[in-house]
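Asker: can you look at this prediction? I've put the sequence above it.
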Amino acid sequence: MTAPVTTVVLAKAPVPGRVKTRLCPPATAEQAATLAAAALLDTLDAAAGVPGDTVVAITGSRVDAVGADELTDRLDRVGVVEQRGDGLAERIGAAHADAAALHPGRPTLQVGMDTPQVSAGLLARCAARLAAPGVDAVLGPATDGGWWVLGLNDPAAATLLTGVRMSADDTGERTVAALRDAGLTVALVETLTDVDTAEDAVEVAVRMDGGRFPAVVAGMPDVLGIRCPVVGP
């Protein structure tokens, strides 16, 4: 069995008008937030299946979130820290540091809430790759040029991302370079698609075998332009 890791979920409370704004249009702000809520809960399900503990680094008003009661219930079962720092790179570094403070001595495996198709099995494989001899970090590229997972045997190494431009079409490449320039051995894992647009939402949903996200997408055929039924759980 793979040694336990701390799975860090970097999340934004699914508040209408605050999340998945690139889905609007065709989706309304409420519909985009509903998709975001489903993606976050599916991601938390996957994280719960990885040996170790989950820490959610969150920002935004949980009271105003879509599905606030269910979200609160789920967050009560895991470690929760508030995101801190200026800009995404600093928030990522702080999330790894705060997770390491809660669970000292463990590697960190960080994901966001844009890849609801991630499974416990996939995350466990990433953790196993991180535990392989000679590997210091794992990175999962995203099809938009970014990345969807970052694993670090030394969570403090997340500060190496401070100078990396985030949310760009070369973020993944620059992240790998920053880690390798610091002497870390980086192993690449599977490439996934982030859900940023309506087209992404449909593409990801039709490839999922159950979960909240495909069920929500299936309920928005007129909005998302779905031509074929999406099978939910």
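Answerer: Cool, the structure landed. The shown structure was predicted, so the numbers you read here are calculated from the model rather than taken from an experiment.

Asker: contacts and neighbour counts: CA atoms only from here.
Answerer: Noted.

Asker: so where's the longest helix in this protein?
Answerer: helix 29-48 (DSSP state H).

Asker: packing partners of the helix or strand that comes right after that one?
Answerer: Secondary structure here is assigned by DSSP states H and E; on that basis, the next helix or strand after helix 29-48 toward the C-terminus is strand 52-59. Packing partners of strand 52-59 (3 or more CA pairs under 8 Å, 6 or more residues apart in numbering; DSSP states H and E): strand 5-12, strand 79-82.

Asker: now strand 52-59 against helix 29-48, angle please.
Answerer: Our comparison of strand 52-59 with helix 29-48, counting by axes from the mean of the first three to the mean of the last three CA atoms, to 10 degrees, yields an angle of 160 degrees.

Asker: and the angle for strand 52-59 with strand 5-12?
Answerer: An angle of 20 degrees separates the directions of strand 52-59 and strand 5-12 when computed by the same axes, to 10 degrees.

Asker: let me know the next secondary structure element after strand 52-59.
Answerer: Taking DSSP H and E as the definition, the helix or strand that follows strand 52-59 towards the C-terminus is helix 68-75.

Asker: give me the buried stretch members for that next one, please.
Answerer: Using 16 or more other CA atoms under 10 Å as the burial criterion, the residues of helix 68-75 that qualify are 68, 71, 75.

Asker: I'd like the distance between the residue lying closest to residue 120 once chain neighbours are set aside and residue 176.
Answerer: Take residue 120 and drop its neighbours on the chain: the residue closest to it by CA to CA, 6 or more residues apart in numbering is residue 46, 4.2 Å away. Computed with CA to CA, to the nearest Å, the distance linking residue 46 and residue 176 is 25 Å.

Asker: what about versus this one:
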Amino acid sequence: MHRPPLAAVLVVAAALLTGCASGDDWSQRRPSPSAVGALGAGFTEPGRSPAPESTLTPSPGSWSGVRPSPGFRVVLLSAGGDRPAKTLAKAVKEWAKDADVDLRTVTASGDADLLPAVTRAMEMHPDLIVSAGNDLIDPLTTVSPSHLTQEFLVVGAELAEPTQNVTAVDWSGASFRGEGLGMSSTYDPASFTDARCAAAVRAGAAAVLTGHTGIVVWLDEF
């Protein structure tokens, strides 16, 4: 019977071991994530860090020089089949691909699954949970204050009273705040364009990666 050379067997075995040790296994420990690059001029006021719950209006593109370090773990938490939610989810996936982010997704199956979906996302212990969909705002308001070590990024909406671990990216055509406050009078689904949502995800991620958390990043001048 023909036997493959020992060297070939070792190569295959090494490949199998490498596959088992890939970044797909989130149970493995790895170095703490960090930002690669730096914010450009105009993201924040020189010499000043934004106060908690304040609104920051960065210059367009001032976030483009920042990306996560390799192995950054993100959960895309989404809800709703409306066009804004779908466009936001698409933007998160495209950013994750461009930035070589280790991305997983959790999608709420309906109203009764909103809070459980948030819990499922947190149980994965990602570096960042990115929320897409207005229906998730009230569940996040309920859960996030009790889990201050988990970073959240809310895109296209915001929490009425965010804690330091919740960062939002918003604009006048979005700005849903939940808690029975109703939809903003300026809400415009057409404002959730591919370009704006892409910029919102990148600007928000840059804010979190550089430690500017617990604030609202405002992108009206986009």
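Answerer: Nice, I can see it. Here the structure is a predicted model, which is why all the values come from computation and not from measurement.

Asker: got a TM-score for the pair?
Answerer: Structural agreement between the two chains, given as a TM-score (TM-score structural alignment, normalised by the length of structure 2), stands at 0.35; 109 aligned residues with a CA RMSD of 4.3 Å.

Asker: if we can go back for a sec, and which of the buried residues of helix 68-75 of structure 1 is nearest residue 53 of structure 1?
Answerer: Closest approach to residue 53 of structure 1 among the buried residues of helix 68-75 of structure 1 (CA to CA): residue 75, at 12.4 Å.

Asker: okay, now the closest residue to the closest one other than its chain neighbours: neighbour count?
Answerer: Of all residues not flanking residue 75 of structure 1 in the chain, residue 56 sits nearest, at 7.6 Å (CA to CA, 6+ apart). Applying the criterion other CA atoms under 10 Å, we find 25 residues in the vicinity of residue 56 of structure 1.

Asker: do residue 101 of structure 1 as well
Answerer: By the other CA under 10 Å criterion, the neighbourhood of residue 101 of structure 1 contains 12 residues.

Asker: so who does it touch?
Answerer: With contacts taken as CA atoms under 8 Å, 6 or more residues apart in numbering, residue 101 of structure 1 has no neighbouring residues.

Asker: so it is in which element?
Answerer: Using DSSP H and E, residue 101 of structure 1 falls within helix 87-102.

Asker: buried ones in that helix?
Answerer: Within helix 87-102 of structure 1, the residues that qualify as buried by neighbour count (16+ other CA under 10 Å) are 88-100, 102.

Asker: thinking again about what came up before, need the buried residues of helix 68-75 of structure 1 in JSON lines with distance to residue 121 of structure 1, can you?
Answerer: Formatted as JSON lines, the buried residues of helix 68-75 of structure 1 follow (distance: CA to CA, whole Å):
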{"residue": "68", "distance to residue 121 of structure 1": "27"}
{"residue": "71", "distance to residue 121 of structure 1": "23"}
{"residue": "75", "distance to residue 121 of structure 1": "22"}
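
Asker: so which of those is the closest to residue 203 of structure 1?
Answerer: For residue 203 of structure 1, the nearest member of the buried residues of helix 68-75 of structure 1 is residue 71. The distance, counting by CA to CA, is 25.2 Å.

Asker: how near is the closest one to residue 43 of structure 1?
Answerer: Using CA to CA, we find residue 71 of structure 1 at a distance of 12 Å from residue 43 of structure 1.

Asker: please apply the same query to residue 56 of structure 1.
Answerer: Taking CA to CA as the measure, residue 56 of structure 1 falls 11 Å from residue 43 of structure 1.

Asker: which neighbours do the two share?
Answerer: Counting by CA under 8 Å, 6+ apart, the shared contacts of residue 56 of structure 1 and residue 43 are residue 9.

Asker: and residue 123 of structure 1, that one's in a helix?
Answerer: Yes. Using DSSP: H, G, I helix; E, B strand; the rest coil, the secondary structure at residue 123 of structure 1 is a helix.

Asker: my guess is it meets residue 47, correct?
Answerer: Yes. Between residue 123 of structure 1 and residue 47 there is a contact under CA atoms under 8 Å: 7.3 Å.

Asker: quick one: which of those two has more around it?
Answerer: Ranked by neighbour count (other CA under 10 Å), residue 123 of structure 1 and residue 47 place residue 47 first, with 29 against 22.

Asker: quick check: the gap between the more buried one and residue 111 of structure 1.
Answerer: As defined by CA to CA, residue 47 of structure 1 lies at a distance of 9 Å from residue 111 of structure 1.

Asker: which residues do the two both contact?
Answerer: Residues touching both residue 47 of structure 1 and residue 111 (CA under 8 Å, 6+ apart): 7, 9.
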